[in-house]
Every structure is written in structure tokens, then in C-alpha cells.
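Q: Following is a predicted model, sequence given first.
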Amino acid sequence: MGSHLDDGSAAGSDRVFPLTSLGRRLADLGAREVLVKRLAPNDNSKNQIYLAGDVSALGKIPSGEVETVSGTSAKQGRGKRGPIFRAKMDLQWLMPSGELVRAPHAKLIMYPQYSEVRLSGFLRSCPAAPSGLFDIGRHGRAPGRVLVLAPLEDGRTVAVAFPPESEEARALRTHDGEPYGVLHRFELRGTQGSSSQSLLISRLRHIHLAGWLDPVYLEADGSFSPCTGTNCGGVTLESHLGIRANGKSEPDFHGWEVKQHGVFSIARPRVSRITLMTPEPSGGFYVDQGAELFVRKWGYPDRTGRQDRLNFGGVYRSGAQPHGLTGLRLMLRGYDADSGVIDASGGVQLLDSTDEVAAEWSFSKLMDHWRKKHAQAAYVPSQIQRKPDIRYRYGKDVLLAEGAKFKLLLRAFADGVVYYDPGMKIEQAGSKRPQLKRRSQFRVDSRRISGLYEKTRLVDVTEGA
């Protein structure tokens, strides 16, 4: 591809990606941002490449479902057995010719006991990969090497590596992008020079100052259409942020997951319940026999008198007594709160009085959901007006949260801070065509959200306006 540098490209904001021609090429492939790792001597084919201390810090890098790996890791040494998780990546090396060559064995390896996530298999069975830069017998321990990762919107990640003596490596060592853990993040299109946080605050300021807003959702052509569903508070906020509802488990706005939570007054918001994630169970009776039989076995007749309807609801916290209507209790299995040790086969379980597992969420399942949206999150209070027409407005005091380590989530489960709060029902339960609604959700009270992150701060989005 020739030189990736243009004359004068090193000038200006640190957040402007200095490799201009490479940036254009990556943008043409569909990349919106670039993540740069300045490689350490132990970032090589033997030790793998260190990317983060926790998988939740890598929400920007697309990968497959998290899986549990059995057996002993060579990294652990001395025959110790511990939890290891992995997620496959569609990693493709960018050749000088512009061709993309897939590394078929690339994956993220997660070592919770070491608080490490490493990139592995990025050279295996890929002759086009720059093996010499990572081979410890050649240049694999050389300081000054640089790795560029560009996530694409189709789920691939493009990789380019530069030797320490190259102009590209020198430029990437001297230009600091926006910090993203140990990585440096650069925007490629439209917003160069602005941090993702400043962009988010600016947009939330505009939405707050707009006052009451009609419920809308964003169309593909950029226009708004009326929203009539029950979740229009979140959809309306996302629409005004320029986010289309697409059901993808990915961060919403420039890497930030934006969550609204309803309050009675945005001027004096009080404690409210925040839905963290809505994963379906991965095991137990629920999976083996199906959700309908689950509700029929442990559900109860509607408490407001609606006929021919079964509900399954309530609040379930670790260590609490069984629910009075369902008889089920929540247990966190495979996590030692004192030592922080995780059993890879563990999970969150709903148990009945005979210890039958009614439903289970494995640690790999929970990790998979938690990692995708919670590296950086913004919690925005919202208020609903019901008369004469439904409208929403959004508060100025926004909680910004970063560093959502999986161990913090498990600690919150153990302490009962994060709880299961389902909303499932079967309507026309006695008919030939019963209507089942699934809704498994884990929630937290707004005043306890800071315990899930390493760093939180309350920001008034109108300051500096």
C-alpha cells in the first residue's frame, strides 16, 4: 500500500489518526475507529498479546460467544486448574496489496484469575500474517512494535502491524489517541479531534435542553416515526442520539452504552430500577423443557384478576428466602466472594425446594452479555408525561461509568445488589393457542450502580454550555 503517512498528518489533535492513507483504506472497509496497541516485549506468539484486564473493557472489538475452556492452561503453570474463557474473532490481516487474509484461529482468551484478556491464534495457519514481528526467535521481543486493530461494522477486525523502525510505528508511538484501557482509540470519520465522552455530553445537553419530546424511533433514512411501544423512553433517547433500534448487543454511541431510567422528577430524581441486561437462561428446566412449561410449573394466576393468565415475576436476590408465590430462590454457584475465585462451570441459578435447577445462567453466558455493552456506560434519568399525550424529557445529571469488570458484577450478585426481576406471562393459558411473553432481566437500583464499575462520576451536561 506504500507509505501510510501524508505530509503534515502528524500535526493537530492527538485524536486524529496520523496514518492518513491507512485511515482512508480502513474507513472504506467500514471501520469507524482504530484501536492501537503499543506492543510490549512479552506481546508475542508465545505469551499472546495483552489487550485488557477484563473482557468487558473490549466491547469495541467484535467476537463470538464466550465459551468455557476445560483443562489446564500452560500459562497457569504447575498443573493448576483455573477458569479460562475464550471467544473467537474474525481477524483479518491487511496486506500491502490491500488484500485481506483471515487468521482462522484468532480468539480472545480470558483469564479471570489473572485479570487478563489476551489475543491468541492470530498467526496460526495464516502465512500472510507478519510472523517475524511476533516470533521470539526473531523480533518478537523488540520494543517499539505497534499493532493496529480496526473493528468493522460487519463483525470483522482488520489488523496491521508495524516494525519499530518504521515511520508508521514512530508516528503511532508519539500520537496518543483517546485512552481505551491499554489501547489508544482514534476516530476515522466525521468527529476527529473530539473524544467520545465530549461528543456524548454535547448530544445529551442538546436533548436535555429540548425539553419534552414526542415518543419516536429513528428510521433508516434519518427521519422520525411515532413510537407506540412500552419502551419508548429508551427508544426516543436513542433516536435523538442518532441510534437506530437494531437489537445488536453492542455499545450505542461511539462506544458508550446509553441507558435511560425512569424517575418521577428529573429535577429531583430518586432511586429507580435500572435494567442491566436481559439474557435468556442457558440451562435448567427452562432450557430443557421450554419457557412455557417453566411458567406453568412455577408461575401463578394473575394477581389483579385477569382471567386465564399465568405470571412469573418477583424479585430474586442471592441468599434471600424463596419467593412466596413461585417457591424459587436465587443462588450464585461457583464464586467465592472472600477470595474472588471463580469456578468456570459456575453460574446464577434459580432453585426450587428440592434443589431442582429451574433456570441457570452460566458465567460464560453472563460474561458474554456483560462484556458487550458495559465498558463505558451513561445512565440518563427520564421522566414521562402521560396527559394530554405521552412525552418524555431527560435530565441533565448523567452518571458516567467506566471499568465494568466481570468480578465486580459477580460481587454485586453475591451481595444481592444485582437481582433477577423477570416479567413473564402466558395469556389465554387454557386455550389451544396460549400467548407466551418471555422477559428475563437482571436489575440494579440506581443508587448502587457505582459498585459495578471501577470509576463513576455524575456529570451536569449543561456545564460549559
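A: Right, received. Where do you want to start?
Q: When you work out contacts or count neighbours from here on, use the C-alpha atoms and nothing else.
A: OK.
Q: For the stretch 1-150 of the chain, just list every one of the strands.
A: Taking DSSP state E, counting those that start in this stretch as the test, the strands found in the stretch 1-150 of the chain are 33-38, 49-52, 67-69, 84-88, 90-94, 100-103, 107-111, 116-120, 146-151.
Q: So for Gln385, which of those sits nearest?
A: Checking the strands of the stretch 1-150 of the chain against Gln385 by Cα to Cα gives strand 33-38 as the closest, at 38.1 Å.
Q: can you confirm Ser238 is in a strand?
A: Slight slip there: residue 238 is Glu, not Ser. No. Under DSSP: H, G, I helix; E, B strand; the rest coil, Glu238 falls outside any strand and is assigned helix.
Q: burial measure for the nearest residue to it once chain neighbours are set aside, as a count.
A: What sits nearest to Glu238 in space, not counting adjacent residues and going by Cα to Cα, 6 or more residues apart in numbering, is Arg244, at 7.0 Å. By the criterion of other Cα atoms under 10 Å, Arg244 has 17 neighbours.
Q: For Val146, list the residues it contacts.
A: Neighbour list for Val146: Val36, Lys37, Arg38, Leu39, Ala161, Phe162, Pro163, Pro164, Ala169, Leu172, Arg173 [criterion: Cα atoms under 8 Å, 6 or more residues apart in numbering].
Q: With Asp302 instead?
A: Arg309, Leu310, Asn311.
Q: So it versus Gln321, what's the distance?
A: 22 Å (Cα to Cα, to the nearest Å).
Q: Give me the buried positions along stretch 301-314.
A: Pro301, Asp302, Arg309, Leu310, Asn311, Phe312, Gly313 (16 or more other Cα atoms under 10 Å).
Q: for stretch 214-233, that is, sorry about that
A: Asp214, Pro215, Val216, Tyr217, Leu218, Phe224, Cys227, Cys232, Gly233.
Q: how close does the last one get to Ser56?
A: So that's Gly233. Gly233 is 26 Å from Ser56, by Cα to Cα.
Q: cool, the second one as well?
A: Pro215 is 31 Å from Ser56, where distance means Cα to Cα.
Q: Which elements pack onto the longest helix along the chain?
A: Assignment by DSSP state H gives helix 196-209 as the longest helix of the chain. Applying 3 or more Cα pairs under 8 Å, 6 or more residues apart in numbering; DSSP states H and E, one finds that helix 196-209 contacts strand 391-394.
Q: Below is an additional structure, to be compared with the one above:
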Amino acid sequence: MAACEDPDAWLSYITLDRVLAMLQDNGTVEVLYKILPCNANSKNQVYLASDLSQLGKLPSGEVTLHRSTSVKSGTQEAVFRSKLELFWLDRDGRPHAAPNAQLILYPQYPEVRLSGFLQGCARPPSSLWNTGKRGSEADRILVLGVGRDRRIVAITLPPESPAAREIRATEPHEAYGALGVLPLLGQQSADGFLALMGELCRIHRLGWVPSTRLDRDGRIVPCNASNCNGNTLESLLGIRSNGFSLPDYRGWEIKVRQVSDVDNPSRSIVTLFTPEPSGGRYIADGVVTFIRCYGYVDTLGRPDRLNVGGVYRVNHPANQRTGLRLVMQGFDATTDHYIPSGSICLMDARDNIAAAWSFAKLMDHWKTKHAQAAFVPAQASTSGDRRYRYGRKIQLGEGAEFRLFLRAVHEGRVYYDPGIKLEAASTDRPRPKKRSQFRVSSGDLESLYTSSRIVDACTCIEG
């Protein structure tokens, strides 16, 4: 086929400025790329990472469990899938949906692959992925534009294109796992870590600041709740409420931990996430029945109120008030391997499952929020108007993997600490409050990451 007849021929001549302009015209706020090996083609899935948590910058759908037959061995394998809203751009910059695009995690290897990215698309760059054409060439580049919504727009660059040559000539770029990060037009190439440290140092030097938050229009407004330390820091960083659970700042999850003195931060309790159960009596019969069955009378004497509280750790005795104990099913502590159909459960004395969190449910939360995390010490004013100040000694966690989370649960480092209550409990209009929390001491945070360290934000940028 002559080049002029090839619908993908335009990609051989596209410049990097044109690529970035097309992506930005489609709402892109961050650009990731991957250099493709020879075996990345329409028949093979594209390797992206070893764990879903390493792809937190890519907005993806709910993690679901599936069973499939291995092409290589013919055996049944359980995998996790997460849908993507992926669109290929044509030469005019118009997006065309790839409705079958998804991430697939194979926990037995482990590896995460991009699958179904051409199927069902009206205008995919097929010639660059077809093994009968150019799908076996090395040094093609897959470029992914991530927007503020859930959409990802994509372009495949052949190795001879000016855009591909410029990307390779200006390497190394900031790394994000197995992917690279490209600066947008008009944006200086900058290390996301150093940018974050610069902001945290600036905020530290502000000293005491009023309690604030960002409203939906991005305006700073007063925050009057008792736990506004996180809202205030996010408002100072320019982070709006994150409806899609994506990393907060340049790919980093920002977590605040309350301490009594930010200059000498002590250990504190950190809430990792608050996932609602996915099974057990909590789901089958509803939260009201769950509380009436396992709750206890409020210990402070507040009338007509039942609570489900306390600390629950795996391999520990049942809570004396609720009679519930925490059990993990499907995790092998000797190998760190886990069964995809496994779960963490609250069980009663008769071994009934009161509440359960499937591994798929937990992974769905873990994948987006903890790949890279910065834990910032915060101190609250004890008098006058509500104010906060933030420390410069930042605890960092990098390389979160789901198996490390499961191991920390098994060891009792991560524990379940609910704040569930039912007011007007004896009436026909009870008022339940849901609050399922998995928490950890700041001293045990390093167990959740392949790399953990404490840095001085101001020294990082001055050095």
C-alpha cells in the first residue's frame, strides 16, 4: 500500500508540538508515554506495570474479578480487570473511542497489561500494531494524555516521526514506573517530587495559617469542621476535592497526620482509606440490621444510640463488645501470594460473615491512592480561631504493592477501626452513619512500601 493510501501515514511526519497540542485540545493535563518493544502488537497485550498501584495516574474503572483460560497453558486463571475510557486521535485531533480497552492484572506473575485497545474503535492506528505491517518494530512510542475527567486520549508514534525522535533525544524524562512523563506545551520539564517538596517547604514557612478549603469553583473559603487539617493543606496546594480518587499532586497522594509539634513530629495514627464492605450481613441485610445485631449501647450514655467501634486486627481475639474478629482469607504469609477471590472479613462467634471486603474491592481503592504518598505532619492551634501549621519533615512512601498491604494486615500493622453508629436506634426511622476505616501507625507506614524515607522538604530544594 502506498504511503498516501495509508490512513496512519500522517503519524510519520507529526511533530511533538503538534502531538501535545492535539492532546491539550482534548483536555489533557498530563502526558505519559511508553517505548514499545517488538512484541507489543495487536495480538499481545502491552505490559505496563507489575501492580495496579503503579498506574494510579491512569483513571480506570472498578476492579472486578474474572476467570479466564490461559492461552499458553490452557489452565483456568483468575485475573483482575479495570476498564479504561480510551480514545485514539485521528489526524484532525478528533477522538475515537476504544470501547474494549482495559487493564488486566495477572496476580500469579504479577503483571498489569493493556488489553483490547484497538477492538471496536472506528479509527485505530492499526498499521502500527498489526504484525503483518509495522506491529513488530521496536521504538514505536505509545503516548497517553490524561485529562481531569476519566478520559485518556492516545497516539502511537512510529520511530521515524519527528515527535518520536524528539522524545528520545530529550530523555531521560521524569519516570513514572515503566512509563515516562512529558511536559506539556509551555511547561518546564520538572521533577514532580521536587515540585512537591518546593510547595511543602513554602507552606511550612507560612507558619500558622487559617483553616480553609477549596470550594467547587476553586475558591479558598473557611473550613469550619474539626478535622480540616487535610482540607487546609490541599487548599494551599491548589488541590480541589478529588472526585475520581486520583493522586493529589503531580502523582503524589498527600496525607496529613496530626501531631502535637511539627518541629518534632511523634508517631500518630494514619487513616489509609475508608472502603465500604462488599459482602457479608452488612450488605445482605443492610447497615441498620448489622448495627442492631452487633452494636453496643453508647459508652458515653448518649440516648438511643448503638455503636460498632473498636480496633480489629487479624489473628487477635474477638472484640468484647461486638463479638466480632478480623479474619483474612486467601493470603499466604510465607510467600506473599494471594488468591484473587480472597477477602478480609469480620466474623462473629458462629463464624458468620458480618462484613467482608473482597480483594478486588480493596485493590480498587489501593490502586489509585497510594502508589506514591507523602505524609505531612500538621499541628492544630489549641486556642482562638482554628489554625494549622505544617512541618518540613515529610515521610515518603514509594512502590506501594497490594501484596504489601495484605502482609501488613496479616501482621496486624494495618487494622480495622470503624466509627459506625445508629442514632434513634429503637425508632422506625433510625439514622445510621457509615465509617469503615483501615488505619496504621505512622511508625508502620514503611511496611506498605518498597521504599520509605523521611526527608526535609526545604533541604531537598536547597540542595
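A: Sure thing, it's come through. It should be emphasised that the depicted structure is a prediction, and the values quoted were computed from it without experimental measurement.
Q: rewinding a little: mind checking the strands of the stretch 1-150 of structure 1 for the one nearest to Gly340 of structure 1?
A: With Cα to Cα as the yardstick, what comes closest out of the strands of the stretch 1-150 of structure 1 is strand 107-111 (13.0 Å).
Q: relative orientation of that closest one and strand 84-88 in degrees?
A: Taking axes from the mean of the first three to the mean of the last three Cα atoms, to 10 degrees, strand 107-111 of structure 1 and strand 84-88 form an angle of 160 degrees between their directions.
Q: how big is the offset of strand 107-111 of structure 1 relative to structure 2?
A: Strand 107-111 of structure 1, aligned to structure 2 and superposed, deviates on average by 0.6 Å (mean Cα distance after the TM-score superposition for structure 1).
Q: Over in structure 2, find the residue span that strand aligns onto.
A: Matched against structure 2 by TM-score structural alignment, strand 107-111 of structure 1 falls on residues 102-106.
Q: residues making contact with the matching stretch?
A: With Cα under 8 Å, 6+ apart, stretch 102-106 of structure 2 has contacts from 51-52, 60, 78-84, 111-117.
Q: May I have the distance across stretch 237-249 of structure 2, first residue to last?
A: 8 Å.
Q: how far does that stretch sit from the chain's center?
A: Relative to its chain's centre, stretch 237-249 of structure 2 lies at 11 Å (Cα atoms, centre = their mean, to the nearest Å).
Q: do the same with stretch 406-414 of structure 2
A: 19 Å.
Q: So for that stretch, what gets flagged as buried?
A: Applying 16+ other Cα under 10 Å to stretch 406-414 of structure 2 flags Leu406, Arg407, Ala408, Val409, His410, Gly412, Arg413, Val414 as buried.
Q: The second one maps to what in structure 1?
A: Taking TM-score structural alignment for the superposition, Arg407 of structure 2 sits opposite Arg411 in structure 1.
Q: And its match, which helix or strand is it part of?
A: helix 406-414 (DSSP states H and E).
Q: The helix or strand following that helix against structure 2, how far on average?
A: With elements assigned by DSSP H and E, the helix or strand that comes after helix 406-414 of structure 1 is strand 418-420. Relative to the matching residues in structure 2, strand 418-420 of structure 1 has an average distance of 0.8 Å after the fit, by mean Cα distance after the TM-score superposition for structure 1.
Q: a helix runs through Asp444 of structure 2, doesn't it?
A: Yes. Under three-state DSSP, Asp444 of structure 2 sits within a helix.
Q: Need the counterpart of it in structure 1.
A: Under TM-score structural alignment, Asp444 of structure 2 pairs with Arg448 in structure 1.
Q: Who are the contact partners of its match?
A: Arg448 of structure 1 neighbours (Cα under 8 Å, 6+ apart): Val417.
Q: go with 10 Å
A: Residues counted as contacts of Arg448 of structure 1 (Cα atoms under 10 Å, 6 or more residues apart in numbering) are Val271, Arg273, Ile274, Ala412, Val417, Val418.
Q: For Arg447 of structure 1, see how far away the nearest residue to Ser115 of structure 1 once chain neighbours are set aside is.
A: Nearest non-adjacent residue to Ser115 of structure 1, counting by Cα to Cα, 6+ apart: Gly53, 4.7 Å away. To Arg447 of structure 1, Gly53 of structure 1 is 26 Å away according to Cα to Cα.
Q: what does Val158 of structure 1 give?
A: For Val158 of structure 1, the distance to Arg447 of structure 1 - Cα to Cα - is 40 Å.
Q: so what's Leu400 of structure 1 closest to, chain neighbours aside?
A: Ala378 (4.6 Å).
Q: Same question for Arg134 of structure 2.
A: Leu128 (4.8 Å).
Q: The one you found matches what in structure 1?
A: That one, Leu128 of structure 2, aligns with Leu133 by TM-score structural alignment.
Q: Tell me how many other residues surround the residue nearest to Asp90 of structure 2 when sequence neighbours are not counted.
A: In this structure, Asp90 of structure 2 finds its nearest non-sequential neighbour in Arg123, 6.8 Å apart by Cα to Cα, 6+ apart. Neighbour count of Arg123 of structure 2, defined by other Cα under 10 Å: 18.
Q: Could you check the longest strand belonging to structure 2 and say which residues are buried?
A: Using DSSP state E to define each element, structure 2 has its longest strand at strand 337-347. Buried residues in strand 337-347 of structure 2, counted by 16+ other Cα under 10 Å: His337, Tyr338, Pro340, Gly342, Ser343, Ile344, Cys345, Leu346, Met347.
Q: Mark which of the contacts of stretch 102-106 of structure 2 are buried, thanks.
A: By 16+ other Cα under 10 Å, the contacts of stretch 102-106 of structure 2 give 51-52, 60, 78-84, 112-117 as buried.
Q: ok, now which ones touch His379 of structure 2?
A: I think there's a mix-up here, since residue 379 of structure 2 is Gln and not His. Gln379 of structure 2 touches 208, 229, 256-263, 265, 387-391, counting by Cα under 10 Å, 6+ apart.
Q: Neighbour count: Val158 and Arg447 of structure 1, which is higher?
A: Val158 (22 against 12).
Q: What's the match for that one in structure 2?
A: Aligned partner of Val158 of structure 1 by TM-score structural alignment: Val153.
Q: For its match, give its distance to Ala373 of structure 2.
A: Where Ala373 of structure 2 is concerned, Val153 of structure 2 sits at a distance of 26 Å (Cα to Cα).
Q: residue range for stretch 24-40 of structure 2 in structure 1?
A: Using TM-score structural alignment, stretch 24-40 of structure 2 pairs with 27-43 in structure 1.
Q: To which residue of structure 1 is Lys369 of structure 2 aligned?
A: Using TM-score structural alignment, Lys369 of structure 2 sits opposite Lys373 in structure 1.
Q: Alright, calling it a day.
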